[in-house]
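Participant: Got a predicted structure here, sequence first:
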Amino acid sequence: MFKNLLTARTVLGSLAVCITVITAVLLSTHSDAQIARNDSDRQLAPLAGTITGRVFQDFNGNGLYETSGGTAAAPTAVDVGVQGVTVTAYDSAGVAQGNTTTAANGTYGLAATGTGPYRIEFTTIPSGYSPSARSTDSVLGGSGTNAGSTVQFVDNGNTSDVNLAVNRGKDYCEDNPDIASQLYSYGGTNAPDAMIMFSYRSGSTRTGTENGSFPGSFMDFTMPGYTSLASTDEIGTTFGLAFDRVNRMIYAAAFMKRHAKFGPNGTGAIYKVDPASSTGSLYVDLNAVFGAGTAGADAHNPSNWDRDNNNTAWEAVGKRSLGGMAISDDMANLFVMNLWDRMLYKIPTSGPLNNTTITRVAFPSPNDANACGSQANYRPFAVSYHEGKVYVGAVCSNGTNSRWAHVFEVDPNTLTYTQNPILSFSLRFQRGLADPGNSGNWRSWSTMFSAVNANGAWTWPQPMFTDIDFDNGNLIMSFRDRMGDQTGYQTLSNPNNNARSKGITAGDIIRACGDPTNGWTLESNGRCGGEGSAPQGTNEGPDGGEFYYQENYHPNSIPHSEVGVGSASQIPGHTEFIAGIFDPIYLSGTNVYDSQGFRWFVNTGSVAGSQNRGYQVNDGGFGKANGVGNTVPLCEAAPIEIGNRVWRDLNDNGVQDPGEPGIAGVTVHLYDSNNVLVGTAVTDANGEYYFVSSTVADPNPGDNIGQVNGGIKFNAGYTIKLDRPEDWNTGGPLFGLRKTIMDVASQPGFAEGSDSDADYDNSGNYLQIPITTGNPGDNNHNYDFGLTLAPSAAPVSVSGRITTANGNGIRNVRVTLTEESGAMHYALTGTFGYFTFENIESGQGVVLSVSAKRYTFSQPTRFISLDDNITDADWVANP
């Protein structure tokens, strides 16, 4: 019932707009009658001034600028400024009245010229970033912490807090995600907790390391309890972990640990674990794909788990089965290290799995000064994916440069290694005690049982470079003590006698500061990148001190100075990370020894390098012998937010000009690809509406935030519609309105953010915007509905005056009016410069042009929308 107000002339009129190039739309004018009719919708034009705000990375996607980091008990990400974003102010004529770029901290100050109101556009957003959720309407600025969309409107130049939040899908994480890890169980019996899950905020901020002890009744370091996700019968011992956040699937790679069984598919298995159903199953078996023994033979002796095949199983640790694993940012490929053939495997997460779809590359043969001396001495393990590159960590197990660590970079597309490592450093520095009387200094790898046993516990620290994490470009490198996986708790690990004893691990966490572009510098004497709070000159760590100095049992107790187990996870934006630890709690007078758990360590600030929370998960069967495995955050895929604005296009030019009002009270519906209604929003006073992902039904479908139960799907088709009949009928907010020109691209700046995207549906009655969503975090606030007054039935007139710069009328100027149909009308100005066209059909766009023999005009052609009589189509000749 509305589309019949328009004809094919609309299409021709749009073509005319294109012919008149940029200025045609910008100079369209209206009669006094039109202005009077719309006075209540217009905003006044205040004076110009300075517009200020900030562009920041919003890690948790809530649209708020948060910098406190929360508390140790409830940590949050610290948002950071984004540099180099262009901010431009456009006035109501579409003229840029100033621009600037954001500083290193994301702030900007824009001195706008001319007069307001202004349209503020944010452009040149860094590649890979999308607008985050907005926390306020995109008008009149906000507060110091909230943010609007990439196109905002302000009354004047004296407006502050015009902020924009952006983020990358791969950096998103909710404030308190779950963490997945592994617990190891002795022998061949089935245990339920081969993989566990717990919340990131678990545990206690009082670990006993900060004040000596705390009351025995204080037990919140075990709360809340963990959830078991998979049993040992399902997956066995695993270490490498990766999480597909889009499909909510955990991948776990088989791992050789003495005295504990493999899963049902042996050394080459990668399992998938569904955290929703707590079930584990095989994803791929590399031994089945590439042949038996691809990942080495099973070195266990299931008939005697106490001895477990003596030196055969001892030697197999770190050399058989699989090591570290990572997943690409697009969740399309896994990268896993095969410890047996030392090849890096690239495995798709969908489609067929065979020796063609799975590719692999051999470890390189470095020739740098710190090379291991023999290819056989390189022992790669860690695999990490960061900023489009794969990183592999390896140690020299033996030989000339034994106890050196190396980081290699790999192109994930070609599986091409750097010939030589991008970072190398010695591990021969002095370390603290592994156990009283037993040094924690790293040793070369042993091929048979080797241990010192000064106090009835075995120690023989051998470094495995098992994990690499990135903290704002800096490296967090975790080293696992091979001894902890070669021994157990009160086992007969020593093949030479029948004495039972327990193994004690002595891992480490080392930091290197820098980034992939400029390289890294290893921590030195407890400092890295100018930060650190560790005591210096302790003769423990690189150059006499260690950055993460509280990776020990207790600062006032010397038994165990190195309690890390070679695993860590850094959530983007957080100032702390979680690490696997044995005996994470020091509780004087109680039995919390020989336990497994985690601590959180601080990366930056006044207490950088310290720990601030601990969590005990198990008093398991391996005591201090690496009883816990790797960690991976189960961050949700970044949700999608879509929508923006329904507005009155007062001049019918298809552009959201400053001062044009939003339309309140319009019902907006979101339909999925099956035409099922999945969301409802009602525009607010500024005409804004948004649809957001939710896990529950929308409790208030009458507000401007439509909550989509089950979430807005990624890369899926939807349709946004204004199809409530009452809105278009008498008394409705859309009564008497029609669509404006759609997809205008001739205006300067960010056209997609300032145009109208709506067209009529097949019924011809309602406006709609068909859309296709993007990847996780690809928010889109550019879905705008522009509406203008429907034309009256009566014909209209077009009149104006042409004058010199002094205001004198110019006679005999030829004026041409071209209708959408192509019909052309001509007029000559009279003695005082006036002209008039009568009986022109309303409801169309026309093109006016002027020409004179003695005069020129800076804008001789313009486009005018005929919704009413035009009396001010005036020109002033160039001087």
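Facilitator: Happy to help now that I have it.
Participant: alpha carbons only for contacts and neighbour counts from here, please
Facilitator: Will do.
Participant: is it fair to say Ala376 lies in a helix?
Facilitator: Yes: in this structure, Ala376 lies within a helix as judged by DSSP: H, G, I helix; E, B strand; the rest coil.
Participant: where's it relative to Asn60, distance?
Facilitator: For Ala376, the distance to Asn60 equals 45 Å [CA to CA, to the nearest Å].
Participant: likewise Arg862?
Facilitator: Taking CA to CA, one finds Arg862 at 47 Å from Asn60.
Participant: Next: Gly142.
Facilitator: Noted for Gly142: a distance of 19 Å to Asn60, by CA to CA.
Participant: ok, these two, which is more surrounded?
Facilitator: Asn60 (24 against 19; other CA atoms under 10 Å).
Participant: Helix, strand, or coil at that one?
Facilitator: coil.
Participant: what does Ala16 give?
Facilitator: Quick answer, by three-state DSSP: Ala16 is helix.
Participant: residues near it, how many?
Facilitator: By other CA under 10 Å, 21 other residues sit near Ala16.
Participant: Ala103 too?
Facilitator: Ala103: 16 neighbours (other CA under 10 Å).
Participant: what's near enough to touch it?
Facilitator: Val82, Gln83, Gly84 (CA atoms under 8 Å, 6 or more residues apart in numbering).
Participant: mind putting those in a markdown table, neighbour count, secondary structure and distance to Phe122 included?
Facilitator: As requested, the contacts of Ala103 are exported to a markdown table (neighbours: other CA atoms under 10 Å; DSSP: H, G, I helix; E, B strand; the rest coil; distance: CA to CA, whole Å):
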| residue | neighbour count | secondary structure | distance to Phe122 |
| --- | --- | --- | --- |
| Val82 | 22 | coil | 12 |
| Gln83 | 19 | coil | 12 |
| Gly84 | 20 | coil | 10 |
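Participant: Looking at the residues you listed, which one is closest to Arg724?
Facilitator: Val82 (40.7 Å; CA to CA).
Participant: What's the local residue count around Asn675?
Facilitator: Using other CA under 10 Å, Asn675 has 11 other residues around it.
Participant: nope, Thr517 is what I was after
Facilitator: Thr517 has 7 nearby residues by other CA under 10 Å.
Participant: how near is it to Gly530?
Facilitator: 19 Å.
Participant: let's bring in a second one:
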Amino acid sequence: MKGRAAARAGWPAVLAAGIVAAAVLPAAPVAVADAGDGSLTVRVVREVNANGRWDDVLEPGLGGVKVVLTDTAGASVTGTTVADGTVRLTPGAQLTGGRYRVEVKNPEPGILFPGFALPKDDLSDPRALSSNVEFVDLAGGRNAEVTTSFWNPGDYCQKNADLVTACIRSDVPGSDDPEAARTLVTHPYNARGDDAETTDLATKAQTGSLWGIGYSKQKKWIFSSAFAKRGANYGPAGPGAIYLSDRNTGELSRFTTVPDAGTTPHDPGTDMDLAFRTAVGKESLGDLDVSEDGRDLYVVNLNDKRLYRYDATGKTASAPKASYPIPDPGCPSTDDWRPFGLGIQDGTVYVGGVCSGESTQNRDDLRAVIRTFAPGTGTFTGTVMDEKLTYPRGRVNGPGPCYGDKWYPWRVTVPDSQDGVDCKSAQVDGREVPNPTPLLSDIVVDTDGELILGFRDRYADQYGTFIAYEPDSPRTVQTFAGGDLNRACRHGGTFVLDANGGCVNNATPANSGNQDPDVKEFYPGEFRLGGYHQETALGGVALSKVEDTLASGVFDPIDVAHTSGTGPFNRGDGTVGAGMGNELTDSFGKAGGLGDLEVLCDEAPFQIGNRVWYDNGKNMKDGRQDPDENPVVGATVNLYDHTGRKIATTRTNARGEYYFDSTLVRNVPPADWVAGREYVVRLDDPADYAPGGPLDGWMPTQFDQGDPAANSKGRPGPGENAYPYADVTPGGPGENDHDIDFGFIQPTRIILDKKDSRTGEPLPGAVFQLWQETNGRPGLQRTGPDPDTQLGAGCATDSDGTCTFTRIQVGSYYLVETDVPEGYEMPENPVTPLNVTTHNCKDNPLEITLTNERGEPGKGK
């Protein structure tokens, strides 16, 4: 029969008799321990500003992060960062080779992402941030230092972003606050002065009294919620109102009305709304926050003591997604439990409140409690702070006899005494009796994980300034808001207040208004008017993590009496920031005229990229980056959008790195760089593959082999000379992807040497095909959705009896003999399975010797 027909009839994967396959492989290098290797110091920090550098004031170390040092043989040593984010690793006798791969493992995947990396030609600058996979050379006693980072994109903010707050307006008869008086107002974070650089967003007629403020950076929507304050009417949507201000359009609308928020009416015309004082802190809404991903809005209902959760992706919400009772921490009476404050960080919701002591009037019953809430399960997961509020504080007001230098139990009436001291000597018209009673009104989680807490003075919201303090009496009272700005630091699994010794005490006579030396404060800068008022916080706190200050509501922010505004506090030592604050309102004087604060941050930028390398080390062609494999320098990397339009280009540096972003490297136009869109990265410059180019004679290695952080993503395109590419779809703002790596190999050649089995002479004219196994089935089955692929149109042996297949990647193949010269027999089973291993390269081809029998007389050709 003809040889080609015989080949089709005999394709079982059995080696034909008389066929010999032999591979010539290069000798593997022997690993030798390098006595005298140096050490590696790795620092892992929490990035916030996307500038590619470690800013130690803003970006603390991350403890508990696993770091792995691996040699070419695959042996590794592992360390864990300590509290300052550092770990020191030494190869010792466990590792060999001098060159090592460093992998820093993400401690919270899905919450944290790689921080921005700064392209660099070497590791000489330890403040330049690397990706989470690095390569170091410790041979000959060299030491190396690498700094890398993770971040939560929700932490990002632009410098000097706008700050939004609420001015609470008076409706007491005689007030000069018209319906057109502003409520929501913004100003740049670092604006200082009297009404400096402000922009008005809403009026008293539109919103009424507000406290809680949340922001969706995804939608650029500001949410604000109603607040129960005596003498300040609710807005048109009542005590459960949440309003939405659209920064894109400037429009304000009602987002929703939280049910069962209270029924006590305002009545400013009767004793200046005196009867409403009982509803303060117990009705309407407390703090409000929007989740980091912009999907959920959380708000505390003070009346039913539940946490409400709304869909924040639409401009209105007819009903909550869910509501959850906030557990009583064991106050003396259930009526004493008063939740109010919220904070959100790394996907966890913090809910805080106080045991008010109202039922017992005993200061020893005053406590501040914070629980965590898990949105995924809809459950409260534990108590992270439970602190007594019996500590000494700074004086709210300078002259006596009653200073207000402690927290006191909630009450309805103005006290006649404090701590056994008679206050009646001040009981004249306009008497000054501070009596601070606590509301835990705001929770912010700092970058280092510690808590910044805002306490508001409920008493100031009950009595305002110069309004009646008893029924049917012309006598009025001037109230001072004795809130507090605190920090709680972690001790084991719980947080301890600064005032109880939990944090560094920054208070000195010079920076705290010469207050009692027993007072402990992380933020002593609250004092105003030379120490006349030592506690001036109004309960709202905002932190832009890229700034060196935090913002809080305070009274007399620029030492002008009877005003409220925003005040800066240095994050390191808690002293007042440069330039004092920004005065915004004189409504309610010193009695809490300002609501919550929020920073209006942009969405986080994002970055992709990282490394191009030659996969030609000891473990060549395995598709994984090994320490002994060199970078590809000067290769062109192009970025295309989903339409195929090239939008950016860059070149690999001396370390084989490349990055694409619109803010740090700035090689992508911002309008073309949108999270969630599809992009393609290609190494498709023909000059790179031409003689003299960095990829001349190279082709893509295997892709998606093993650890995604250290493998190749470069898929070969269709055709023999196709360029490698990688599809990339950034998941969301700030979700950086530094694993878009490309490995290259020198292609394998398969050389067939065809001989006459009887004479040993070369046999020209034999025809072969090479098929690649892709469907995992034995032999050459040509059915199914993923059939095997023929490489080339076939190859015939020349006069020397040789035939060569080129540009062959690692993998499983079948060599099929399809024709033989005249006078020779076709092998009975002409299929040879081949395994192209990682040890083949261009200079060491896979050589296969095949023989054929000459046909017997009367048979064959």
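Facilitator: Yep, it's here. Predicted, not measured: the structure shown is a model, and the values here were computed from it.
Participant: can you give me the helices in structure 2?
Facilitator: Per DSSP state H, structure 2 carries helices over the ranges 3-9, 204-207, 458-463, 686-689.
Participant: which residues in structure 1 does the first one match up with?
Facilitator: What that stands for is helix 3-9 of structure 2. Counting by TM-score structural alignment, helix 3-9 of structure 2 lines up with no residues of structure 1.
Participant: what sits against the residue positioned nearest the centre of structure 2?
Facilitator: Taking CA atoms, centre = their mean, the centroid of structure 2 lies closest to Asn152, which sits 1.3 Å from it. By CA under 8 Å, 6+ apart, the contact list for Asn152 of structure 2 reads Val48, Ile111, Leu112, Phe113, Asp346, Gly734.
Participant: now Asn106 of structure 2
Facilitator: Per CA under 8 Å, 6+ apart, neighbours of Asn106 of structure 2: Val65, Lys66, Leu112, Phe113, Pro114, Phe150.
Participant: Now for the counterpart of the last one in structure 1: which residues touch it?
Facilitator: Think Phe150 of structure 2. Structural alignment (TM-score structural alignment) places Phe150 of structure 2 against Val166 in structure 1. Counting by CA under 8 Å, 6+ apart, Val166 of structure 1 makes contact with Val55, Phe56, Gln57, Asp58, Tyr129, Ser130, Pro131, Ser132, Ala133.
Participant: ok, and those residues in structure 2?
Facilitator: Retained in structure 2 (both residues aligned by TM-score structural alignment, their matches' CA atoms under 8 Å) from those: Val55, Phe56, Gln57, Asp58, Tyr129, Ser130, Pro131, Ser132.
Participant: among these, who's most crowded?
Facilitator: In terms of neighbours by other CA under 10 Å, the kept ones among the contacts of Val166 of structure 1 top out with Ser132 at 35 neighbours.
Participant: on that earlier part again, tell me the spacing between the residue nearest to the centre of structure 2 and Phe606 of structure 2.
Facilitator: Asn152 of structure 2 is 12 Å from Phe606 of structure 2, by CA to CA.
Participant: Touching both of those two, which residues are there?
Facilitator: Gly734.
Participant: Count the residues that sit near Asn248 of structure 2.
Facilitator: Neighbours around Asn248 of structure 2, by other CA under 10 Å: 9.
Participant: got a list of what it touches?
Facilitator: Per CA under 8 Å, 6+ apart, neighbours of Asn248 of structure 2: Lys220.
Participant: The same query, at a cut-off of 10 Å, please.
Facilitator: Lys219, Lys220, Trp221 (CA atoms under 10 Å, 6 or more residues apart in numbering).
Participant: JSON lines for those, including distance to Met699 of structure 2?
Facilitator: As requested, those are exported to JSON lines (distance: CA to CA, whole Å):
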{"residue": "Lys219", "distance to Met699 of structure 2": "45"}
{"residue": "Lys220", "distance to Met699 of structure 2": "47"}
{"residue": "Trp221", "distance to Met699 of structure 2": "50"}
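Participant: Let's see if you can find the most crowded of those.
Facilitator: Counting by other CA under 10 Å, top hit in the contacts of Asn248 of structure 2: Trp221 with 25 neighbours.
Participant: ok, now how distant is Glu562 of structure 1 from Leu737 of structure 1?
Facilitator: 73 Å.
Participant: Looking only at neighbour counts, state which of those two leads.
Facilitator: With neighbours defined as other CA under 10 Å, Glu562 of structure 1 and Leu737 compare such that Glu562 has more, 27 against 17.
Participant: Show me what the more buried one lines up with in structure 2.
Facilitator: By TM-score structural alignment, Glu562 of structure 1 lines up with Glu535.
Participant: One more: Phe153 of structure 1?
Facilitator: That one, Phe153 of structure 1, aligns with Phe135 by TM-score structural alignment.
Participant: quick one, what contacts that match?
Facilitator: By CA under 10 Å, 6+ apart, the neighbours of Phe135 of structure 2 are 69-70, 99-103, 123, 146, 625-630, 655.
Participant: for these, which one is nearest Glu283 of structure 2?
Facilitator: Nearest to Glu283 of structure 2 out of these is Glu103 (CA to CA; 52.6 Å).
Participant: For Asp435 of structure 1, see how far away the aligned partner of that closest one in structure 1 is.
Facilitator: In structure 1, the residue matched to Glu103 of structure 2 (TM-score structural alignment) is Glu121. Applying CA to CA, the value for Glu121 of structure 1 to Asp435 of structure 1 is 62 Å.
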